[in-house]
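Student: generate a structure from the sequence data that follows.
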Amino acid sequence: MSVLKSGIIDTDVHPWVNGDIKGLLPYLSQSWQKHFDGRYTLPNHALRPPLARASSNRIDEIPPNGGEPGSDPTYVSSQLLDRYNIKHAILSSIQAGKLVSLPNSNEAIALARAFNDFMINEWLTVDPRYKLAACIAVHNPIEAAKEIRRVAQNKSVVAIFMPLFNILMGNQHYHPIYDAAQECGLPIFLHPTGTEGGFSTSLQFAGGVPSTYIERHTSFPQIGMAQLNSLVFEGTFVKFPNLKVVLAEFGYSWLPHVLWRMDQNWRGFRKEIPWITEEPSQIVLDKVRLTSQPVEEPNKNKYLMQIFEMIQAEKTLMFSTDYPHWDNDFPDHTFTSIPEELKQRIFHDTAAEFFSLD
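Tutor: Coordinates of the predicted model:
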């Protein structure tokens, strides 16, 4: 049963490539096929979900013909898009996000291109409701910018999935990426990759290394806070005024206190960053959007509505399922007690405007 008659936009769906690198071989050159011969799996973080098969995916979503959950685009269409009246589903490959764990930049560049070609040819052609957040290898910004301009020629590519390296996003290292994304009118899409704190090239958590999966998972909002701070105070949105950013699966309840602290410090120390001429909170509200999953719902609806008021949820929040992960949020059980006008914004309108859909 659908939540909205107008349809829903799901801003975070995770497709899967069976066989990992082996499944990408048809999209790699012969020389790269020889390079990866016998080495067909991207590395996994040591701290995995304590579930069956140590997988983050729902085992009840395994396709009828086998393979990993989320690996059959036709099955996902029936299980997710048809069932919940999903008008558009934005695909972001967590597998591709693991490329930040590779110290070899040439490997990451080749695999990012192969992941994108796989998704374009084997997903976008199956159902027009699928849209893609194409992945880039942030190791080499010049090559990443070339890849952005290449995939942008496909109108079903609506964002650029930028796996997070161990360099904060405001750093000039990324400027070629932002220049290309702005030129092509594509938002930057951020999402946890499962590599955080586990590899020398991936970003680290504040305070030290978590010792359990639950610690790692609970600490994800730290990442969103740190990247937001860096983007705003380094002047990224001043240098690239048309750049837009999505924080997917980092939560949203932390945003009010971060905005308050940013504004307070800006008033006290703005001499240090004279290029920021308006309140940081306004920059964030204009340029940044967050996704709903995992839903952070207080035990009283009035508290949720207070959070929504503080973050201007009608403007900043977009619905996502996180399908097919074990903790996904389906639309008929998400934000069931909020006003219909706000629901329309969160489940459809904001994403339609932000990603230039419809």
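
Student: only C-alpha atoms from now on, for both contacts and neighbour counts.
Tutor: OK.

Student: for the stretch 101-250 of the chain, what spans make up the strands?
Tutor: According to DSSP state E, counting those that start in this stretch, the stretch 101-250 of the chain carries its strands in the segments 130-135, 157-161, 188-190, 245-247.

Student: to the chain's geometric centre, what's the distance from the third one?
Tutor: The gap between the average C-alpha position of strand 188-190 and the chain average comes to 5 Å, counting by Cα atoms, centre = their mean, to the nearest Å.

Student: what does it contact?
Tutor: Residues from elsewhere that reach strand 188-190, judged by Cα atoms under 8 Å, 6 or more residues apart in numbering: 133, 159-164, 178, 181, 243-248.

Student: which one of the residues you listed is nearest to residue 254?
Tutor: Residue 254 has its nearest neighbour among the contacts of strand 188-190 in residue 247, at 12.3 Å by Cα to Cα.

Student: one more sequence to fold, the one below, so I can look at both together:
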Amino acid sequence: MTLAHEQHRTPAPETIAVRVVDSDVHPVPRRRELVEYIPEPYRSKHFLSHRVGETIIYDAPDYAHSYAMRVDTFPADGEFPGSDPDLAFRQLIVEAGSDIAILEPTVKATRLPEATQALATGINHWLANHWLDSKNNWHQRWRGSICAAIDDPANAVREIEHWAGHPYMSQILIKAEPRPAWGDPRYDPIWATAVKHDLVVSCHLGRGAYETMPMPPVGFPSYNHDFMVTYSLLAANQIMSLIFDGVFDRFPSLRIVFVEHAFSWILPLMWRMDAIYAARKSHVSIGRKPSEYVKEHIRFTTQPLDYPEDKTELTRAFEWMEADKILLYSSDYPHWTFDDPRWLVKHLPPAARDRVMYKNGIETYHLPEFVPAIEGQRRVL
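Tutor: The predicted structure is shown next:
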């Protein structure tokens, strides 16, 4: 395949309108590539005895063969899927038709918040040097995430401040697992810093070690599929905490994106929160219905898209939850659950397609409306 980027790697003078913003793409370090970026003393004290950036915990079909990745995403050199920016560019931008992709590296939580933040710091430097640099982002299609350990607020704030001015860092990336819930004032410095720099805070589901794993009120689940459902419950609890503990009243311009936590459950949750609010309004300090906070401050990614056999029921749910206000398209590349943008548009109500596929993404991440043209790129809309 002959492409312009293989010939001279310079952005074309012509531009095209952004029509697909992918809000969940997973870059992965090559073996031994990340360790050098992790700051001391945690590089030597904690991470040199771990395999950093080489493993994934995931239960899916054909795991033993493909590690739950798309089988065609393995680079020719034998590295892990997501480790080759050029291959990802060809498959995701040129062939699938995404125009801008939000990169979300994985930060595995540790039992030491300071060590988790050290890993996040290393990942930020690695991402800037291996994906967002002029060599690998010559096409200006990649946007990065400032990884931060929410359970280490002081160091997280310093990390956010360090990267906030980077031209290709478009969001702050945290995990939902640390306790207590996000409504606790100890996290206010992180929300304040996000608001200060007008950065959206994105939360990707994660799986750490020991007590850092998500735990329902009745204790740890027995199976991996239980955990997969638990992630949605975790997001629901964080949303309730954000609203009822007044985070959005303290920070009226704060925006939160929940990535890969599913989203169909938000409709009955809004109904339930509104009902409780109506019944106990005199006991609640917030000033609006909870559903109004959700629609103004919270967004969800489309993958995973859970839908019933009767697709008309999904359409009705989209309309009731006002999906055009709260959903962002995501592919989950390079995982086996990859949702091609050309597939997703067929499942969206026509009235919501433009907003879900690109308009909400442009607004949420403050992205440009036009990008340099790419020779041979497929167009979705």
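
Student: out of the strands of the stretch 101-250 of the first structure, nearest to residue 287 of the first structure?
Tutor: Per Cα to Cα, nearest to residue 287 of the first structure of the strands of the stretch 101-250 of the first structure: strand 245-247, 6.3 Å.

Student: in the second structure, point out the residues matching that closest one.
Tutor: Under TM-score structural alignment, the match for strand 245-247 of the first structure in the second structure covers residues 256-258.

Student: can you give me the distance of residue 335 of the second structure to residue 89 of the second structure?
Tutor: Distance, residue 335 of the second structure to residue 89 of the second structure, using Cα to Cα, to the nearest Å: 15 Å.

Student: helix or strand for residue 313 of the second structure, which one?
Tutor: Element membership for residue 313 of the second structure (DSSP states H and E) is helix 311-320.

Student: which residues in the first structure does that helix align to?
Tutor: So helix 311-320 of the second structure sits over residues 301-310 in the first structure, by TM-score structural alignment.

Student: and that stretch against the second structure, how far off on average?
Tutor: With mean Cα distance after the TM-score superposition for the first structure, stretch 301-310 of the first structure departs from the second structure by a mean of 1.2 Å once superposed.

Student: show me the contact partners of that stretch.
Tutor: Residues contacting stretch 301-310 of the first structure (Cα under 8 Å, 6+ apart): 253, 256, 297-298, 314, 337-338.

Student: swap the cut-off to 7 Å and go again
Tutor: 253, 256, 297-298 (Cα atoms under 7 Å, 6 or more residues apart in numbering).

Student: over to stretch 213-229 of the second structure?
Tutor: Contacting residues not belonging to stretch 213-229 of the second structure are listed as 59, 177, 207, 230, 234 [Cα under 7 Å, 6+ apart].

Student: out of these, give me the one that has the most neighbours.
Tutor: With neighbours taken as other Cα atoms under 10 Å, the top of those is residue 177, carrying 26 neighbours.

Student: any idea how far the residue located most distally from the centre of the second structure lies from residue 276 of the second structure?
Tutor: Within the second structure, residue 282 marks the point farthest from the mean C-alpha position, 36.3 Å out by Cα atoms, centre = their mean. To residue 276 of the second structure, residue 282 of the second structure is 11 Å away according to Cα to Cα.

Student: residue 271 of the second structure: what secondary structure?
Tutor: Under DSSP: H, G, I helix; E, B strand; the rest coil, the three-state class of residue 271 of the second structure is helix.

Student: what does it align to in the first structure?
Tutor: Match for residue 271 of the second structure (TM-score structural alignment): residue 260.

Student: list the contacts of its match.
Tutor: Residue 260 of the first structure neighbours (Cα under 7 Å, 6+ apart): none.

Student: so what's residue 80 of the second structure closest to, chain neighbours aside?
Tutor: residue 74 (5.9 Å; Cα to Cα, 6 or more residues apart in numbering).

Student: to which residue of the first structure is that neighbour aligned?
Tutor: Counting by TM-score structural alignment, the partner of residue 74 of the second structure is residue 62.

Student: quick one: map the residue farthest from the centre of the second structure onto the first structure.
Tutor: With TM-score structural alignment as the criterion, residue 282 of the second structure lines up with residue 271 in the first structure.

Student: for residue 120 of the second structure, same thing?
Tutor: By TM-score structural alignment, residue 120 of the second structure lines up with residue 112.

Student: doesn't residue 136 make contact with that match?
Tutor: Yes. At 5.6 Å, residue 112 of the first structure counts as touching residue 136 under the criterion of Cα atoms under 7 Å.

Student: what range does the lengthiest helix in the second structure cover in the first structure?
Tutor: Of all segments of type helix in the second structure, defined using DSSP state H, the longest is helix 224-244. Aligning helix 224-244 of the second structure against the first structure (TM-score structural alignment) gives residues 213-233.

Student: give me the element residue 11 of the first structure is part of.
Tutor: Following DSSP H and E, the helix or strand that holds residue 11 of the first structure is strand 8-13.

Student: residue range in the second structure corresponding to that strand, please.
Tutor: With TM-score structural alignment applied, strand 8-13 of the first structure matches the range 20-25 in the second structure.

Student: checking the residue farthest from the centre of the second structure next. Helix, strand or coil?
Tutor: Per three-state DSSP, residue 282 of the second structure ends up helix.

Student: give me the neighbour count for the aligned residue in the second structure for residue 156 of the first structure.
Tutor: In the second structure, the residue paired with residue 156 of the first structure is residue 168, using TM-score structural alignment. Per other Cα under 10 Å, the neighbour tally for residue 168 of the second structure reads 21.

Student: swap in residue 194 of the second structure?
Tutor: If we define neighbours as other Cα under 10 Å, then residue 194 of the second structure has 23 of them.

Student: list the buried ones in stretch 318-332 of the first structure?
Tutor: Neighbour counts over stretch 318-332 of the first structure (16 or more other Cα atoms under 10 Å) mark 318-326, 328-331 as buried.
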